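>>> here's my sequence, what's the structure:
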Amino acid sequence: MPYEWTIAPSGPDRLPRRVLSAWPHRSLPKAGFAAVILGAFLFITIPLLGVLGTKVLWGLLPFALLTIGALWWGIARSYKDGEVLEELEIDADTARLSRRSARSTPQVWDCNTYWLRPEIHPSGGPVPSYITLAGGSRVVELGAFLTEDERKRLYSELIAVLKDIKSTAPSP
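Presented below is the predicted three-dimensional model:
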């Protein structure tokens, strides 16, 4: 599953923090990347064996190498775009969502846990079962890269975690 909950210790007089880490699913592991490139290279070079030793080979070879290079670049770009990590830290006082991506600066959102309201939008968002967090003056998205079932499961877990944190929080 491309997200997990952990418990991070806090100070001696505070309750522990719950930390949600979410990242995009990888459908092609690094070993699969190498296999795809090798397979494409083999399938492209097999037809070139028939023109080995002729001038036609030199006319086709640049296009074959360009195809392999473009495939390599496209998959590597996909990996780079998928280097996203969202972390939601929740304790009795504050909730902090940070989003780190390889192509942008880190984004951070804070609010008081008491005012934190997670919402799920079955339709109308960029994806089905869209999760947003409201609190303070902004509304932010959470886990838009997850599958619909994962977002539904995450939403119910988030509600349970918030209920648990708010029930165990010391009263002022």
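
>>> could you use CA atoms for every contact and neighbour count after this?
Noted.

>>> show me where the chain has strands.
3-8, 17-22, 84-90, 94-101, 104-112, 117-121, 130-135, 138-142 (DSSP state E).

>>> do you know which of those lies nearest Pro47?
Between Pro47 and the strands of the chain, the shortest separation by Cα to Cα is 39.7 Å, and it involves strand 84-90.

>>> report the angle between the closest one and strand 138-142.
120 degrees (axes from the mean of the first three to the mean of the last three Cα atoms, to 10 degrees).

>>> centre of the chain to strand 84-90, how far?
10 Å (Cα atoms, centre = their mean, to the nearest Å).

>>> need the contact partners of that strand.
For strand 84-90, contacts defined as Cα atoms under 8 Å, 6 or more residues apart in numbering pick out 17-24, 95-102, 113, 142-143.

>>> mind listing what Ala22 touches?
By Cα under 8 Å, 6+ apart, the neighbours of Ala22 are Pro2, Tyr3, Glu4, Leu85, Glu86, Glu87, Gly143.

>>> please tabulate those in CSV, including the columns distance to Pro126 and neighbour count.
Formatted as CSV, the contacts of Ala22 follow (distance: Cα to Cα, whole Å; neighbours: other Cα atoms under 10 Å):
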residue, distance to Pro126, neighbour count
Pro2, 19, 14
Tyr3, 20, 17
Glu4, 23, 12
Leu85, 19, 17
Glu86, 18, 21
Glu87, 21, 21
Gly143, 12, 23
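
>>> to compare with the earlier structure, here is another sequence to fold:
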Amino acid sequence: MPYHWTDPDPDRRQLQLWPHNSLPPRGLAIFVLATFALLMVPLLSVLGSVLLWGLLPFILLAVGGVWYALGRSYRDRRILETLTLDETMARLTRRNPDGQELAWECNRYWATVEMHPHGGPVEHYVTLKGAGREVEIGAFLSEEEREALYLELLAAFRR
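Below you'll find the predicted structure:
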């Protein structure tokens, strides 16, 4: 699962969540290289002719487009959410892909964990409520992961 709990010290627990990336960076490089190689195979028949120079820019443009799109996908998924629970406070910070950091803090006693099975941006939407605000957590996780996260958060807030 793309989240894990850590216990930095006995009085504090920390949960880190991040989006799942199914293609590792090495796989990205292999995929782009394989795409380039497969697009070059038809050019073998026009090797040595002027037609090669007419087709080559379009093939390079296609490979560059694939590289850009996959790289953009990686950049857009650089999200990190960190929930810190100590004896009295709950603090959620979210670092967006552009580097902007958002924070929510609440007295742990008044904080509640809620799941909205329908009506949210995604099915089984998980939120934390307290200090007059309701904030989402793990919206980028799959539906099954959000359900498991909800149960883990309930147990963590009961401690």
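
>>> returning to that earlier point: can you add distance to Leu162 of the first structure and give the strands of the first structure back as CSV?
Formatted as CSV, the strands of the first structure follow (distance: least, Cα to Cα, whole Å):
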stretch, distance to Leu162 of the first structure
strand 3-8, 13
strand 17-22, 9
strand 84-90, 8
strand 94-101, 10
strand 104-112, 12
strand 117-121, 9
strand 130-135, 12
strand 138-142, 15
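
>>> mind naming the longest helix for the first structure?
Looking across the first structure with DSSP state H, the single longest helix is helix 55-81.

>>> name the helices or strands packed onto it?
helix 30-48 (3 or more Cα pairs under 8 Å, 6 or more residues apart in numbering; DSSP states H and E).

>>> which parts of the helix it packs on are buried?
Val36, Phe41, Ile44, Leu48 (16 or more other Cα atoms under 10 Å).

>>> quick one on the thing from earlier: among the contacts of strand 84-90 of the first structure, name the buried ones.
So, by 16+ other Cα under 10 Å, the buried ones in those are 17-24, 95-97, 99-100, 113, 142-143.

>>> name all residues that make contact with the aligned residue in the first structure for Leu141 of the second structure.
Applying TM-score structural alignment, one finds that Leu141 of the second structure aligns to Leu146 in the first structure. The neighbours of Leu146 of the first structure, taking Cα under 8 Å, 6+ apart as the test, are Pro2, Trp23, Pro24, His25.

>>> closest to Ile159 of the first structure out of the residues you listed?
Among those, and counting by Cα to Cα, the member closest to Ile159 of the first structure is Pro2, at 18.6 Å.

>>> pretty sure that closest one is touching Trp23, no?
Yes - at 5.4 Å, Pro2 of the first structure and Trp23 qualify as touching, with contact defined as Cα atoms under 8 Å.

>>> against Leu44 of the second structure, how distant is the residue sitting nearest the centre point of the second structure?
Nearest residue to the geometric centre of the second structure (Cα atoms, centre = their mean): Pro19, 2.0 Å. From Pro19 of the second structure across to Leu44 of the second structure, the span is 41 Å (Cα to Cα, to the nearest Å).

>>> tell me the counterpart of the residue nearest to the centre of the second structure in the first structure.
With TM-score structural alignment as the criterion, Pro19 of the second structure matches Pro24.

>>> could you do Leu102 of the second structure as well?
Leu102 of the second structure maps onto Gln107 in the first structure, by TM-score structural alignment.

>>> and for its match, the neighbour number?
11 (other Cα atoms under 10 Å).

>>> for Ile159 of the first structure, same thing?
What Ile159 of the first structure shows, counting by other Cα under 10 Å, is a neighbour count of 14.

>>> again, but for Leu133 of the first structure
Neighbour tally, Leu133 of the first structure, other Cα under 10 Å: 19.
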